[in-house]
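> here are the coordinates; sequence isn't available:
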């Protein structure tokens, strides 16, 4: 059962992402308890729920417990256990502090009594900084605008609640991964309803901020994410059914996939031609999962998540089985609306390891 309570009919006055992120308040038990109203989106090839769903729904739950003049400015999240898309999630909001200028909330997401995700977030009262401000922002680079009708293809009929258009990796030919930037345009599908308010737009960019975030490291290192070790008992880092679908695509279709790079296309082409890649020297990802996720929101009431947002990601470091990625999110006119950081497990497949 993917929800605790039978979902109501789809609200067609709301966007896809609003319906996906809708929460039900469990007032009869505790006014600070919430659960997902509808089944959560399961990304093709993923082992659990999309991490952005937990990020966005904990934010949505916390936003329901603060006064309207308060807006989130930061949230610090930890992925504790993999979420199961077939089990309802219970969100418990703890009202840590409600001050004059700032409010603090902690939210735990639980399945079967176990914490799978936890976050602490801070809210600030609107216009509490005064009339004179210290202001600056990292500028958005000059990039081609998104093209209507050129959204990345979907791997199945289970469409994501947001659209994306990936761009070529900047400095992709460099032998220094920290110099590369992975870039894409994203936006929520449809139009977010006026009833959703600024809260719906904030939850939507929180959701989209997890799009291929830790995967930046695999892309920067040109790592192979599909197992070629046919006799290995270890699971590959992506569902084998997805690899079969990729093998059936031509190069043009592959280039439109948001998680397939030129290095992947070359290997897929070799697999399609029947080449044995078991002796390939290219390292394979054995495990890649997010550990934590931080978002700093800027200009939180001055953007729309259903309009194109440019994101660029870069990785300053990886080592010891982990990696770190930074992300900036901009409106199409160049306004910086969020800065994000994520650390994750990034382990290579070991031929004789028990990792």
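Great, that's in hand. As the structure is a prediction and not an experimental result, all values here were calculated from the model.
> all contacts plus neighbour counts: C-alpha atoms, from now on.
Noted.
> tell me where this protein has strands.
Under the criterion DSSP state E, the chain carries strands at the ranges 23-25, 33-36, 70-79, 90-98, 102-111, 114-125, 162-166, 182-188, 285-297, 309-319, 322-331, 336-348.
> put this next to the previous one:
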């Protein structure tokens, strides 16, 4: 199930197959080919590390078993300058479930660890799901790069803000994932704040279900931990107690409940943040097809720090 590509060695990995591709070195040993650092980020995009680890694990599992869940920890930021090596270990082989661990190593240090579980599907079992929220269709929504470019043309805009918006617009144009805001900042009576985005892998063929789950895992990390800082009202590129000083993922989980979705079509990503505190925030998500099928649920916790110095810290964005 290795992702094939007519790679042009694009640093910005404009094709998702390039972003997820790994080289098999041994039976259970794989190495990254392309690594990408988002604009103004601390290290390699976490969703890419997750998805490359999943591609590695899936190559070591009988295709009769389909990925149903993953749980991972980011131990330190990855550098794009050195390939990441992924070591897959099969922990359990049962009749219904297979469990694997994947350790990601860079320069001799463990930077990331993933646990993932595969199941033989049981479609005859009963099921239920939450209803998809009512939102405008993808055709009615604007691409993020168009939104950023439109905002960058505002009159009397600070030159630094203009540069910031243009950088993000260019990055969104190069990204293998298209994003459209479906409905932002929806506030309920109980205080819940909900954000919703349409997401789609650009120009992909009809990949098999195993690889579709790896693509979904990649996009599941986009705009996700930011839900916590947005719910708090923290602002980027500013200073003081209301400013976002640092945001970084600690752990990430995905549960899959469908084997037939297509990331080449639009998926609605619904995000909420029920709690932040002590410099951390947790976010929950659900991914729906356009037809309303809930295909995956997600959870992530991350460092979310405001620009406030603690009594013994060196600064609001001190090292983890």
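Arrived safely, thanks for sending. Remember, predicted model here, so these are calculated numbers, not experimental data.
> and the strands of structure 1 as a markdown table, adding distance to residue 61 of structure 1 and mean neighbour count?
Conversion of the strands of structure 1 to a markdown table gives the following (distance: least, C-alpha to C-alpha, whole Å; neighbours: other C-alpha atoms under 10 Å):
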| stretch | distance to residue 61 of structure 1 | mean neighbour count |
| --- | --- | --- |
| strand 23-25 | 7 | 19 |
| strand 33-36 | 7 | 24 |
| strand 70-79 | 12 | 21 |
| strand 90-98 | 7 | 19 |
| strand 102-111 | 8 | 21 |
| strand 114-125 | 11 | 20 |
| strand 162-166 | 21 | 22 |
| strand 182-188 | 19 | 23 |
| strand 285-297 | 16 | 20 |
| strand 309-319 | 24 | 20 |
| strand 322-331 | 23 | 22 |
| strand 336-348 | 20 | 21 |
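> how close does the most centrally placed residue in structure 1 sit to residue 289 of structure 1?
Most central residue of structure 1, judged by C-alpha distance to the mean C-alpha position with C-alpha atoms, centre = their mean, is residue 210 at 1.4 Å. According to C-alpha to C-alpha, to the nearest Å, residue 210 of structure 1 and residue 289 of structure 1 sit 11 Å apart.
> please apply the same query to residue 325 of structure 1.
Distance, residue 325 of structure 1 to residue 289 of structure 1, using C-alpha to C-alpha: 13 Å.
> need the residues touching each of those two.
In terms of C-alpha atoms under 8 Å, 6 or more residues apart in numbering, residue 325 of structure 1 and residue 289 are both contacted by the residues residue 214.
> that's a strand at residue 148 of structure 2, yeah?
No. When DSSP: H, G, I helix; E, B strand; the rest coil is applied, residue 148 of structure 2 is found to be helix, with no strand at that position.
> wait, isn't it in contact with residue 171?
No. Residue 148 of structure 2 sits out of contact with residue 171 when judged by C-alpha atoms under 8 Å, with a separation of 10.5 Å.
> just put the strands of structure 1 in JSON lines and tack on distance to residue 200 of structure 1.
As requested, the strands of structure 1 are arranged in JSON lines below (distance: least, C-alpha to C-alpha, whole Å):
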{"stretch": "strand 23-25", "distance to residue 200 of structure 1": "12"}
{"stretch": "strand 33-36", "distance to residue 200 of structure 1": "15"}
{"stretch": "strand 70-79", "distance to residue 200 of structure 1": "12"}
{"stretch": "strand 90-98", "distance to residue 200 of structure 1": "17"}
{"stretch": "strand 102-111", "distance to residue 200 of structure 1": "18"}
{"stretch": "strand 114-125", "distance to residue 200 of structure 1": "15"}
{"stretch": "strand 162-166", "distance to residue 200 of structure 1": "13"}
{"stretch": "strand 182-188", "distance to residue 200 of structure 1": "10"}
{"stretch": "strand 285-297", "distance to residue 200 of structure 1": "14"}
{"stretch": "strand 309-319", "distance to residue 200 of structure 1": "15"}
{"stretch": "strand 322-331", "distance to residue 200 of structure 1": "16"}
{"stretch": "strand 336-348", "distance to residue 200 of structure 1": "15"}
